[in-house]
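> Got a predicted structure here, sequence first:
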Amino acid sequence: MTTEKKVKVQLIKSPIGTKESHRATVRGLGLRGINSTSELEDTPAVRGMINKIAYLVKIV
């Protein structure tokens, strides 16, 4: 059994007024309202999504 690394992200800024693709990325990460958190597997794809919307989220 492998221990998968996890990364926890929190939405700290509203995606209102941002690009449609950035709003879609926020939803793709499982984030809803401000201060919502999501725990995800630490994969290159997830890291890329976090980097794309780094100005909206923080890693907890």
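Structure received. Numbers count the residues shown, from 1 in each chain.
> contacts, neighbours, all on C-alpha from now
Fine.
> does Ser14 count as helix, strand or coil?
At Ser14 the chain is in coil, as set by DSSP: H, G, I helix; E, B strand; the rest coil.
> count of residues packed around the closest residue in space to it that isn't next to it in sequence?
In space, Ser14 comes closest to Ile34 once its chain neighbours are excluded; the distance is 6.2 Å by Cα to Cα, 6 or more residues apart in numbering. For Ile34, the neighbour count with other Cα atoms under 10 Å is 14.
> then this one, side by side with the first:
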Amino acid sequence: MNQIVVTQVRSAIGAKPKARGALRALGLGKIGRSHTLPDRPEIRGMLRKVSHLITVQEIPGEAGDAQTA
């Protein structure tokens, strides 16, 4: 599974409450703080909500991580 490194680059002061909540849920809260998260749809939705406050870097995962049914 791919990983995403999210870094906060702008302040949440003046941001809407839902955007501040999304930052907290992503493990951020201060400028310069980074957090590594799994690349899942619910995480992508939160990233979309606060895209003006963060930068995102993708880290490709290994091919052997996929589960077979």
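Thanks, I have the structure now. What you see is a predicted model; the values in this text were computed from it and never measured.
> where does the TM-score land?
With the length set by TM-score structural alignment, normalised by the length of the first structure, the two chains reach a TM-score of 0.90; 57 aligned residues with a Cα RMSD of 0.7 Å.
> quick revisit: so what's the residue nearest to Ser14 of the first structure up against?
When contacts are counted by Cα atoms under 8 Å, 6 or more residues apart in numbering, Ile34 of the first structure touches Gln10, Leu11, Ile12, Lys13, Ser14.
> What helix or strand is the first one located in?
Secondary-structure element containing Gln10 of the first structure, defined by DSSP states H and E: strand 6-11.
> quick one: that strand aligns where in the second structure?
Aligned by TM-score structural alignment, strand 6-11 of the first structure corresponds to residues 3-8 of the second structure.
> now stretch 28-45 of the first structure
With TM-score structural alignment applied, stretch 28-45 of the first structure matches the range 25-42 in the second structure.
> Quick one: distance of the matching stretch to the chain centre.
4 Å (Cα atoms, centre = their mean, to the nearest Å).
> That stretch: which residues count as buried?
The neighbour-count check on stretch 25-42 of the second structure (16 or more other Cα atoms under 10 Å) flags Leu26, Gly27, Leu28, Gly29, Ser34, Thr36, Leu37, Pro38, Asp39 as buried.
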